[in-house]
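K.L.:
only geometry, no sequence info:
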């Protein structure tokens, strides 16, 4: 669009009219280049929140947010092999730490861009940073090198990736427009689409410990995200999973890393292991790397049983800054994991001395 009237676009959405792809792109580009005022962004977000977005509007918004900044690029020979996973989050959810190396051990590439804590749940990056030396801020060139040698990496979002999303989310937070399914979809899928992946599995959680409390809302969000992902050329599948109780037995960043290692060693809790296998099986199937989800589940399970997933986790830790001796110690079967993770060790000592009980 050569000339855009942002007030006119706000008025159109306020009046419950559908925005065109060009209009959505013009608005998002205005956010990225600072030609639209914060007050206008807030007004548009409220109009979208109150009147909702159609599936087509949601996909166009997601595409525009993806294109508002840099997107990742990969060697041509990797095409068809790039996959990722996203969870809406829940208490004790450390699935990404296990699934990424397991998928890499299955022969696919996993450029996982993750986030930090949301409300009461710890984020994947926070958990990994409890490993001394683990670096989650890397350049795109370093990311390429890690994936080429390890098969997976778990890193944070750069400022140049989906910059419109960062600004929109900040304004959503102060304008009470966070919990709109279309806006949630745009925020999540735009970042995954910027990774230029071929397939994506979504873990949409519902229940007492999740952001979404009821299954009907979770189902609506899942359908919207799957539709938007597919609309952008990503083979996308979603699972609805309950979060009425914590996942696994450990809650807390360092403790969840410890449970991650135990699970990769074949000693993890059944509920956590089963979810990793289910999500991985669906992803390998939709990516065309397994003839069925059942076969995909077997492939993921085998990487944990034979130790190849643990080896990838150890290799990833070294590639992302962990001292090789510490990484080897963390993953060794006869090592006390708490001795390698200082924060987890401090909690163990506190519990052993009953200091928590002494306060009562």
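P.N.:
Yep, it's here. Just so we're clear, the structure is a prediction, and the values are computed from it rather than from any experiment.

K.L.:
Please count neighbours and contacts with C-alpha atoms only from this point.
P.N.:
OK.

K.L.:
so residue 52 touches residue 185, yeah?
P.N.:
No: using C-alpha atoms under 8 Å, residue 52 makes no contact with residue 185, being 12.0 Å away.

K.L.:
between these two, who's got more neighbours?
P.N.:
Shown here are residue 52 and residue 185; by other C-alpha atoms under 10 Å, residue 185 has more neighbours (23 against 19).

K.L.:
And here is the other one:
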């Protein structure tokens, strides 16, 4: 296998063969292709794209560098979000869907930059651990029905290595690479059905609706071709979800939702995704609201947290320092920029600049008004949480233009913008 020939083919706009793709992905994972060579190929893919067959081959090649989990005997359905600000949906959604008897193998990740990581949030719960063996994960799925944990190192290892390279070479937001990265792990984990939450807006990897729709359709095709019942929702991420972005603050908000309260947008999206997952699992005639009201979803949450060493009754971490930002005038909240809020939470210590950095469980941002709500001069708009007070200035810079207060209530776009199904459904 000649890596230069592979690079040249894609550089010149050609199609890579199945053999070329399989060999170069395997060779890079094994350390036989230099990072600078793979960087060149990744940039050529960003610039010249890939066809459906190439993306499917690239995904299969990444899967084949590791193991596939065997979850036979369980009715499994999973969910994946492309990442956003205040996106704590996995936390209430997983136990809610599992409370109806489905098995939810939620292999999640850590945050990087302005988007939060599910594992970072859950690690704010005292004692909770993300790293489970395959045997521990499958046993918990059988006993509890729900698990949220880190992917094991032998699950699509090529993706872990390729993502680290993409992150430092400006090649993350490309549909072929995003789609194959997400779907390689989801197909390898062995789930029978998958619901994708593809974010659109300033706080998403792909701010344009058309680009997000292409990504969603590509992932639905990849899943369907691999025998996974896959569907996607396009959801708004121009405004952050809920009323908080961070780690412990988002866990607290998720527990509110499971208790029957919580912000209306978090409740709406949790229920919309739950309905899709239940339908994919053969339970399209049930209403997920019921198991929130009767407490069954909360029971699964508590059992799931305890099974991974966490104490569901323990107090969550609180910040050493708090800073309030107040409204300068009366009016209506016209817009709240998701990207700006995400950057503020990151700069407060809730996120990381590079893989492996530690994060603060207590850091984050809370906002006290939603779109279209009236505010008064002097009212608290944001509360900033940090363990290091020196972080406030950078966070305040991020929030300087985040909230726009006007005189006319804004036109709101729906939270769920579109639904993407496999051809023929």
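P.N.:
Nice, thanks for sending it over. What you see is a predicted model, and the numbers here were worked out from it, not measured in a lab.

K.L.:
And the TM-score between them?
P.N.:
The TM-score (TM-score structural alignment, normalised by the length of the first structure) is 0.87; 333 aligned residues with a C-alpha RMSD of 2.5 Å.

K.L.:
Could you count how many residues lie near residue 306 of the first structure?
P.N.:
Counted with other C-alpha under 10 Å, the neighbours of residue 306 of the first structure add up to 13.

K.L.:
Now check it against the second structure: what is it aligned to?
P.N.:
For residue 306 of the first structure, the aligned position in the second structure is residue 294, judged by TM-score structural alignment.

K.L.:
can you pull the contacts of its match?
P.N.:
By C-alpha atoms under 8 Å, 6 or more residues apart in numbering, the contact set of residue 294 of the second structure is empty.

K.L.:
From residue 96 of the second structure, how far off is it?
P.N.:
Between residue 294 of the second structure and residue 96 of the second structure the computed distance is 11 Å (C-alpha to C-alpha, to the nearest Å).

K.L.:
and if you look at residue 270 of the second structure?
P.N.:
As for residue 270 of the second structure, its distance to residue 96 of the second structure is 9 Å (criterion: C-alpha to C-alpha).

K.L.:
more crowded one of those two?
P.N.:
Neighbour count, other C-alpha under 10 Å: between residue 270 of the second structure and residue 96, residue 96 has more, with 31 against 24.

K.L.:
Specify the local secondary structure of that one.
P.N.:
helix (DSSP: H, G, I helix; E, B strand; the rest coil).

K.L.:
Hmm, it is touching residue 290, no?
P.N.:
No: if you go by C-alpha under 8 Å, residue 96 of the second structure and residue 290 don't touch, sitting 9.8 Å apart.

K.L.:
what sits against the residue mapped onto residue 203 of the second structure from the first structure?
P.N.:
Using TM-score structural alignment, the equivalent of residue 203 of the second structure in the first structure is residue 209. Contact analysis of residue 209 of the first structure by C-alpha under 8 Å, 6+ apart lists 90-91, 243-246.

K.L.:
Which residues does stretch 227-242 of the first structure contact?
P.N.:
In this structure, residues lying in contact with stretch 227-242 of the first structure by C-alpha under 8 Å, 6+ apart are 55, 58-59, 62-63, 185, 189, 193, 197-207, 215, 218-219, 222-223, 226, 279, 282-283, 286-287.

K.L.:
quick one, helices of the stretch 1-150 of the second structure?
P.N.:
Under the criterion DSSP state H, counting those that start in this stretch, helices of the stretch 1-150 of the second structure are mapped to 3-11, 18-30, 35-48, 52-63, 90-98, 118-122, 134-143.

K.L.:
hey, which of those is tucked in deepest?
P.N.:
Highest mean neighbour count of the helices of the stretch 1-150 of the second structure: helix 90-98, a mean of 27 (counted as mean count of other C-alpha atoms under 10 Å).

K.L.:
so where is that one in the first structure?
P.N.:
On the basis of TM-score structural alignment, helix 90-98 of the second structure is assigned to residues 96-104 in the first structure.

K.L.:
mind checking how far that stretch is from the chain centre?
P.N.:
12 Å (C-alpha atoms, centre = their mean, to the nearest Å).

K.L.:
go on, stretch 278-294 of the first structure?
P.N.:
On C-alpha atoms, centre = their mean, the centre of stretch 278-294 of the first structure falls 18 Å from the chain's centre.

K.L.:
same thing with stretch 118-135 of the second structure?
P.N.:
16 Å.

K.L.:
How about stretch 380-389 of the second structure?
P.N.:
Centroid displacement of stretch 380-389 of the second structure relative to its chain, using C-alpha atoms, centre = their mean, is 24 Å.

K.L.:
Now do the same for residue 230 of the second structure: its match in the first structure.
P.N.:
Superposed on the first structure with TM-score structural alignment, residue 230 of the second structure falls opposite residue 236.

K.L.:
try residue 167 of the second structure
P.N.:
Counting by TM-score structural alignment, residue 167 of the second structure lines up with residue 173 in the first structure.

K.L.:
can you count the residues close to that match?
P.N.:
11.

K.L.:
now the angle from the helix or strand harbouring it to helix 38-51?
P.N.:
According to DSSP states H and E, residue 173 of the first structure maps onto helix 163-174. Interaxial angle, helix 163-174 of the first structure versus helix 38-51 (axes from the mean of the first three to the mean of the last three C-alpha atoms, to 10 degrees): 70 degrees.

K.L.:
Many thanks, I have nothing further to ask.
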